[in-house]
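In: Next one to model:
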Amino acid sequence: MPGQIKVSEEAGARKIPLKRVALFTAGGVLFTVIAVGLGIWFGNHAPVGGVAERSVAVLPFESLSADPEEAFRAVGVQDQIRNDLAKIADLKVISRNSVMQYRPEVKRNLREMADALGVAYAVEGSVQRAADRVRVSAQLINARTGTRIWRKSYDSALDDVFAIESKIVKAVADELGAKLSAAEKETIEEKPTDKPLAYERYIRAGILLDGIALDARSADLRYQAVHLLELAVAQDSKFLLAYCRLGFTHQGLYFNGYDHTPLRLARATEAVEAALRLGPDRGESHLAAGLLYYYCYRDYDRARSELAIARRLLPNEPLIFATLGWIDRRQGRWQDHLRNVNRALELDPRNVFILHQVAGTYQILRRYNNLVATFDRALAVTPNDAVARVARGLAELDANATVQPGQVAVQQVLANGSADGVKIVDRWFNIALCARDANDAKRALGSMLQEGITWGANVRTPRSFCEGLAAREFGDNEAAMNAFADAREEMETVLKKQPDYAEAMSVLGMIDAALGRKEEAIREGRRAVELLPVTKDVMTGPELVRNLALIYAWTGEKELALDQIAAALQGPGPITYGQLRLHPWWDAIREDPRFDKLVEEAKKPVKVK
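Out: As a prediction, the model looks like this:
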């Protein structure tokens, strides 16, 4: 059974007693925080609320088409059936992310699957295309007993597949005793598009976006998806779902710093506005709007309003609850954050991205035992996942200041094929620097894309900046200066398009500090913290505070750097015990006696509300 993230008085194996209110400053802002330990609970127990009798998982459909290129149709049929069932408030429907490991080519143990997902029933099926006809077969099974409840096959013209999907959805709902409202029935019967090629492009874009958030190649994959989705909406200007997915893809490029420009923001906004015009009463449109306000505008109140509408219309959509959880986290609302994450995990219990995000929460709170345990849980879901394996090693570095587990994980991943190097390159490069391994750092740089990497929430540094860091660490000052000069040019270009982009301003400050431009560096670092203070964003704000501490350290302002670290350690943030003890970018202040005390302070969990 899936476990839930739990608020308790424990953090991993260590008991964290409730403590009195404490005050701290970070980036010049005063906070009041109350200590509450955060724990994670595992075990063989039901998810929140137990197994609902009308709960179902739609498993991946098998493609029986002779042409392998037709496999996407099985993906599309499964998606549409799952999404339509999920609109029925009388059902509990598990997210697609959590069922993808139960592929038809892998032998399924339905009872184990039912326990893992917390469901009573499963839908299985197959799709076969022959010329301009399609055959879809589906069956509903009691997952706990293996008993077949219902089975039927449908043959139709290729462009009538949506009608087949609607019939399957209504049949399953009827067999489970679910009551459909008039609005639910109308939505289920509505065709997404009458353009088969537009729908194919929509599905193929979705396949590209699967698992993208944890992949260092995500920029390239997003650009490919944008291309397909723009073709889809050009072919069918009324294709609401394609506009929603297009808006989401633009948002990712903007938020993650791949293209943080007014033009990209405008494209994201235009796509969402088109979806709202086409479907003002559709949950998907309001979910897209909620994501837009959260990721692109940091308008948390407006995002919450849109997500509240989406929640009423899409009762089984885990992304709604997950996004509410991410908003809660950025606002430091930890109890609400964990409550919403639990609800998302109930609907999507094997979603590795959500588990990585939970791990991110424990990292910034310095709950190291919980951090490692969460990655263990992720690896139990996907034991061969390259990113999770290396992330687990980096968690050991954060917790115990040891590089060996991360190094071993990296080598194991690379032994399975160099193609995975680009997926793990951000963590790989970090581990290589902390290990002071010049050869490994060079290999990581060889796998790094031009867009570079993030060092935490979403502060992205270009590859040239990373090249400068490595060259400086390993004694090639001329190469370091050249690389930092290139990085400066890149950041200046970004800031010309968006002068108040705090993350880029912060990176420019670090670059100028490395280049010896002290006054500019300090001004830029301080300006970044002013633009995005911790009070506005508990995830990214502390990264900018850390970067300002680095700027002070690199420009010889040791006391200011130490003061900044001391203040930052009083609240959530990216400065961990292992990073502070091992990362070479702290070398400029490492010999100061105060630094050792700060390293010890970084072992302690953060006190939070």
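
In: From here on, just use CA atoms for contacts and neighbour counts.
Out: Noted.

In: Do you have the strands of the stretch 401-550 of the chain handy? List them.
Out: 453-454, 460-461 (DSSP state E, counting those that start in this stretch).

In: In JSON lines, list those along with mean neighbour count and distance to residue 425.
Out: Supplementary listing: these in JSON lines, determined by neighbours: other Cα atoms under 10 Å; distance: least, Cα to Cα, whole Å:
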{"stretch": "strand 453-454", "mean neighbour count": "20", "distance to residue 425": "8"}
{"stretch": "strand 460-461", "mean neighbour count": "22", "distance to residue 425": "13"}
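
In: now the other sequence, so there's something to compare against:
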Amino acid sequence: MSLRRFPEVVRNLDQVLNITPDDVDILATKAVIAQAEGDLPRAAALLAPLHPNADDSFLLETKVYQAILERRPAPAIARLKEILAKPDPALGYNNGELRFWLGWAQGVAGDHAAAQETWRQARSELEPFLKEQPDNYGLIGVMALTSMALGDKAAALALAQKAMAMTPIEKDALDGSAALDVLARVLAQAGEPDRAITAIQKLLSIPAGGFFSVGIPLTPALLRLDPMFDKLRNDPRFQKLAQSEAPKAADK
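Out: A predicted model of the protein is given here:
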């Protein structure tokens, strides 16, 4: 996956599905790959029959991300509100993470006031966990993105850079690149196009993990689709990066 050899990965996943055709995680992983390739109809078809519960964060976030990439977030908003109306304490900071996703979906829907309120609540839910788990780079990443969504550029950059320092790419290529993914997203929204594009160029040039879903790496297709990069769309350097292509998996 980190090498972006998606056709090869899909062939391996299909071999598993030949044995266990209802394996939800494998189907969701195929959907994530379709998202990374920019094939949203194929991803939607794979995800449509899957109905995750709150404790299946991978599948749930994959479905929400699909709605965000399609820029049709209404069903995702409804589902997240339903889940978060009675949050399960056993899920720990995942409740705050889901609330970050809810705010993102609300923002994409144009309900910016609701998004801000949701993100404020997400931050208040995440903060106690961050005090207890100061070295949890995944938690730090969610808090960085939440802070940026709330317009707190200084806090977002400090958190993203902390995650980078904790997991340098030289020592851990996958977690380190996931932290760089967070930094790129923060910079893209923070009005730092030069630094954002440098980070994106780095991510596209190396075997990488991504911060979302199963560590799917950033791809040109995701650059074209993901709303977090909207502020860069008029930059010719970004446009060039977004037009390069990775090999596509065959439909199946």
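
In: Work out the TM-score between the chains.
Out: With the length set by TM-score structural alignment, normalised by the length of structure 2, the two chains reach a TM-score of 0.82; 234 aligned residues with a Cα RMSD of 2.7 Å.

In: about what we covered before: make TSV out of the strands of the stretch 401-550 of structure 1 and add distance to residue 391 of structure 1.
Out: TSV is the format used below for these (distance: least, Cα to Cα, whole Å):
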stretch	distance to residue 391 of structure 1
strand 453-454	14
strand 460-461	18
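
In: So which of those is nearest residue 598 of structure 1?
Out: strand 453-454 (24.1 Å; Cα to Cα).

In: Mind giving me the packing neighbours of that closest one?
Out: helix 421-434, strand 460-461 (3 or more Cα pairs under 8 Å, 6 or more residues apart in numbering; DSSP states H and E).

In: Let's see that with 6 Å instead.
Out: strand 460-461 (3 or more Cα pairs under 6 Å, 6 or more residues apart in numbering; DSSP states H and E).

In: what distance separates the strand it packs on from the centre of its chain?
Out: Taking Cα atoms, centre = their mean, to the nearest Å, one finds strand 460-461 of structure 1 lying 17 Å from the centre of the chain it belongs to.

In: So which residues make contact with it?
Out: 452-454 (Cα atoms under 6 Å, 6 or more residues apart in numbering).

In: Residue in structure 1 paired with residue 108 of structure 2?
Out: If you follow residue 108 of structure 2 across to structure 1 using TM-score structural alignment, you land on residue 473.

In: Pipe the contacts of strand 460-461 of structure 1 into JSON lines and attach distance to residue 335 of structure 1 per row.
Out: Below are the contacts of strand 460-461 of structure 1 laid out as JSON lines (distance: Cα to Cα, whole Å):
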{"residue": "452", "distance to residue 335 of structure 1": "34"}
{"residue": "453", "distance to residue 335 of structure 1": "30"}
{"residue": "454", "distance to residue 335 of structure 1": "27"}
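
In: which of the residues you listed lies closest to residue 375 of structure 1?
Out: Out of the contacts of strand 460-461 of structure 1, the member with the shortest distance to residue 375 of structure 1 (by Cα to Cα) is residue 454, at 19.2 Å.

In: check contacts around the closest one.
Out: Applying Cα under 6 Å, 6+ apart, the residues near residue 454 of structure 1 are residue 460.

In: Could you rerun that using 8 Å?
Out: 426, 460-461 (Cα atoms under 8 Å, 6 or more residues apart in numbering).

In: Where does the strand or helix carrying residue 23 of structure 1 end up in structure 2?
Out: Assigned by DSSP states H and E, residue 23 of structure 1 falls within strand 22-26. Mapped onto structure 2 using TM-score structural alignment, strand 22-26 of structure 1 covers no residues at all.

In: Kindly report the same for stretch 486-498 of structure 1.
Out: Under TM-score structural alignment, the match for stretch 486-498 of structure 1 is residues 121-133.

In: List the buried residues in the matching stretch.
Out: Residues of stretch 121-133 of structure 2 classed as buried by neighbour count (16 or more other Cα atoms under 10 Å): 121-123, 125-127, 129-130.

In: what do you get for stretch 353-369 of structure 1?
Out: Taking 16+ other Cα under 10 Å as the criterion, stretch 353-369 of structure 1 shows 353-369 as buried.

In: for stretch 533-541 of structure 1, same thing?
Out: 533-535, 537-541.

In: List the single closest residue to residue 510 of structure 1 in space, sequence neighbours excluded.
Out: Spatial nearest neighbour of residue 510 of structure 1, chain neighbours left out: residue 551 (5.5 Å); criterion: Cα to Cα, 6 or more residues apart in numbering.
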